[in-house]
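[1] After the sequence you'll find the predicted model.
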Amino acid sequence: MTSDSPASHTSRHTRTYGRLGIWSAALRPTTPEGRLELTDAVTELEDLGYGTVWTGGSPSLDDAAPLLEATSRIKVATGILSIWEHTAESVAAQIAEFETRHPGRFLLGLGVSHDALAPQYARPYSAMVAYLDALDEAPQPLPAERRILAALGPKMLKLASSRAAGAHPYLVTPEHTAQAREALGPDAFLAPELTVVLDPDLDRARTVARTMLGFYLPLPNYTNNLLRLGFTEADFENNGSDRLLDALFALGDEDRVRAKAEEFYAAGADHLALQALTTDDRHEALPRAEWRALAKALL
């Protein structure tokens, strides 16, 4: 195997970020009790063998800081920091502080969010280019290899290849992963998010998945991407057809989840950021039993 082969690049990224990570919007507690549980939970994730923990939703760098402090090896990434909410200069400066205390352990995930969620949303591609320029030109620049973009469409994927370490697509299929790998080329880091409902009752698993999907289907960035993949408006009705759910999510028992993960790896993913859903709809509930079960099944 030569050093330029796709497999060797996958191995390099896997050595850096691990084969699996955990993505969760619940990794941002708002109470002292929640912060204590967070410390215990991320320490366990590190011990279980996960390579990266992703602060989900629209986090700030302040959300990432306690994850770095609580651990010693696991990488910490934002999934995804909105370019509209934080200036590039302040982001670069805070990451430089992270680097001093936790060298090599932080990855900046950047995204343009959505029109419905960001009042200042306009010309997202140009805005991302300008933001990356500002990171390059900051007093403490952030190197391209320390940032990753929430890229879905062809233009943003190309930008992720040329101006960042790669792409962290959210709510995608193995088919999109294959297209993303082709667009990015063999060298880039490709780390899709994969939502998991670990439940052998498929009807119940789909019900949980539909509750989550209903939040995202009104957002055109996602539905436009799904339309490009061959889904239709009919697939978006009633919070998602079975066909759409089965393509986007890993649903079922450990064997079914493992098979879906392997589809993503075969399509070109270096790393999967797993988001575990449960019937517990509390925003700050940490699905620790599911994280343990997924580690046992997939690591």
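    Perfect, thanks for sending it.
[2] hey, let's count contacts and neighbours off CA atoms from now on
    Noted.
[3] Can you give me the neighbour number for residue 24?
    Counted with other Cα atoms under 10 Å, residues neighbouring residue 24 total 24.
[4] how near is the closest residue to it other than its chain neighbours to residue 108?
    If the residues on either side of it in the chain are set aside, residue 24 comes closest to residue 56, at 4.7 Å by Cα to Cα, 6 or more residues apart in numbering. Taking Cα to Cα, to the nearest Å as the measure, residue 56 falls 12 Å from residue 108.
[5] Got another one to weigh against that:
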Amino acid sequence: MTNRWGITIPFTGVPLAAHRELVQELPDLGYTDAWSAETAGTDAFSPLLLASQWAPSLRLGTAIVPVYTRGPGLLAMSAATLAECAPGRFVLGIGTSSPVIVEGWNAAEFSEPFARTRDTLRFLRAALAGEKVTEKYPTFSVSKFRLERIPDPAPPIMLAALRPGMLKLAAKEADGAITNWLAPADVPKVREVLGPEPELAARIFVCPTEDAEAARGLGRLLISSYLTVPVYAKFHDWLGREEILAPMHQAWAAGDRKAANAAIPDEVVDDLIVHGSPEACRERVQSYVDNGLTTPVIALLPTGGDPFEQVRALRPR
């Protein structure tokens, strides 16, 4: 069993303040990590700030904070604040996000994603170490920025990485990589590029129900929403799913979402969505680790059941 076993917070339909009971219980259940996300729900930092006080032994991580939606200085301040509240227990995960989130929802320009991520990483390294930063990076400039509250220690920084370019950057300059939407059998290909040493975390979508058709129906909705985004489409081309997913892409491009969902084979859904009994789900998550993943981060999909009881049932054995 891996030494790390993570869960994504907050849970769908549960008020933030109501998470306290379960978050306090997570370490006793065997969970080592709580990771957040940032799309159009909570921001990435606030749930972790609460968790830092409710469960002082949990490691906390953002997976991920977009590099475009905050200015460099604000991103450094947000990270430093959480690092101060959870000294030695916070991991800052950053990444590009997507044009929909960056441009459509946040009125920022989504350009040069590799370079912007690299430059943000280099700025954050300097800023979180307490340096006064005046630098003209290729994608932005910073003048005379210095944190007033320097975190001790500075948090590790991990990069959202899907394909070789970003994986190699993560291996060379960051403290690890965060990946997404992959099957256990895909992990060795990612690990081969990243190398054997850096931490590799992945969010794993888990639907703890033995109603396979219901799980696959939900899985198809998610897969057509995510894997039609260009960066994920290219990721799965690289992983070898270009041909099997071509009918989905064709239907999606024609504006027929129903046909796009129907075109996703069961085998793809079963590869990418963990479903079944809690014991079967736990074993499937463990198979990611057996294939080279360092940190599995369970993302609980709604089944109509009690999410707290499901999290308890998915505890590591």
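    That came through fine. Keep in mind it's a predicted model, so treat the numbers as computed, not measured.
[6] sorry, back to before: out of residue 56 and residue 108 of structure 1, which sits in the busier spot?
    Comparing residue 56 of structure 1 with residue 108 by other Cα under 10 Å, the one with more neighbours is residue 108, at 26 against 22.
[7] Checking the more buried one next. Helix, strand or coil?
    On the three-state scheme (DSSP: H, G, I helix; E, B strand; the rest coil), residue 108 of structure 1 is labelled strand.
[8] Aligned to it, what sits in structure 2?
    Using TM-score structural alignment, the partner of residue 108 of structure 1 in structure 2 is residue 92.
[9] so what's that match up against?
    Residues near residue 92 of structure 2 by Cα atoms under 8 Å, 6 or more residues apart in numbering: 61-65, 79, 155-158.
[10] could you redo the last one with a cut-off of 10 Å?
    Taking Cα atoms under 10 Å, 6 or more residues apart in numbering, we find residue 92 of structure 2 in contact with 35, 45, 60-65, 75-76, 78-80, 82-83, 124, 154-159, 175.
[11] what distance separates the strand or helix carrying residue 215 of structure 2 from the centre of its chain?
    Residue 215 of structure 2 is part of helix 212-226 when elements are defined by DSSP states H and E. Averaging C-alpha positions (Cα atoms, centre = their mean, to the nearest Å) puts helix 212-226 of structure 2 19 Å from its chain's average.
[12] mean distance, that helix to its aligned residues in structure 1?
    By mean Cα distance after the TM-score superposition for structure 1, the fitted helix 212-226 of structure 2 averages 2.0 Å away from its aligned residues in structure 1.
[13] Next secondary structure after that helix?
    Helix 212-226 of structure 2 is succeeded, C-terminally, by helix 230-239 (DSSP H and E).
[14] Relative to structure 1, which residues correspond to that next one?
    Aligned by TM-score structural alignment, helix 230-239 of structure 2 falls on residues 220-229 of structure 1.
[15] Same question for stretch 179-193 of structure 2.
    Taking TM-score structural alignment, stretch 179-193 of structure 2 hits residues 169-183 over in structure 1.
[16] May I see the buried residues of that stretch?
    169-181, 183 (16 or more other Cα atoms under 10 Å).
[17] farthest pair in these?
    Of all pairs drawn from those, the greatest distance, 17.8 Å, lies between 171 and 183 (Cα to Cα).
[18] Would you mind finding the match for residue 39 of structure 1 in structure 2?
    Counting by TM-score structural alignment, residue 39 of structure 1 lines up with residue 20 in structure 2.
[19] what's the nearest residue to its match if we skip its chain neighbours?
    In space, residue 20 of structure 2 is closest to residue 54, 6.4 Å off (Cα to Cα, 6+ apart).
[20] rewinding a little: what touches both of residue 56 and residue 108 of structure 1?
    Listed contacts common to residue 56 of structure 1 and residue 108 are 77-81; contacts here mean Cα under 10 Å, 6+ apart.
[21] now, which of these sits nearest residue 222 of structure 1?
    Checking these one by one against residue 222 of structure 1 (Cα to Cα), the nearest turns out to be residue 80, at 14.6 Å.
[22] Identify the residues contacting that closest one.
    54-60, 108-113, 148-150, 168-170.
[23] Might one say that residue 265 of structure 2 is in contact with residue 243?
    No. Counting by Cα atoms under 10 Å, residue 265 of structure 2 stays clear of residue 243, with 11.6 Å between them.
[24] More neighbours: the two, which one.
    Shown here are residue 265 of structure 2 and residue 243; by other Cα under 10 Å, residue 265 has more neighbours (15 against 10).
[25] From residue 42 of structure 1, how far out is residue 103 of structure 1?
    Applying Cα to Cα, the value for residue 103 of structure 1 to residue 42 of structure 1 is 18 Å.
[26] Of those two, which one has the most company?
    Taking neighbours as other Cα under 10 Å, residue 103 of structure 1 and residue 42 compare with residue 42 leading, 22 against 11.
[27] Please identify the helix or strand for that one.
    Judged by DSSP H and E, residue 42 of structure 1 forms part of helix 32-48.
[28] Can you pull out the residues in contact with that helix?
    Residues outside helix 32-48 of structure 1 that contact it (Cα under 10 Å, 6+ apart): 21-22, 26-29, 31, 50-53, 66-75, 284-288, 291-292, 294-296, 299.
[29] Please flag which of those sit within helices.
    66-70, 288, 291-292, 294-296 (DSSP state H).
[30] Grab the nearest non-local neighbour of the residue nearest the centre of structure 1.
    For structure 1, the residue sitting closest to the mean C-alpha position, by Cα atoms, centre = their mean, is residue 193 at 4.3 Å. Leaving out its chain neighbours, the residue that sits closest to residue 193 of structure 1 by Cα to Cα, 6+ apart is residue 273, at 4.5 Å.
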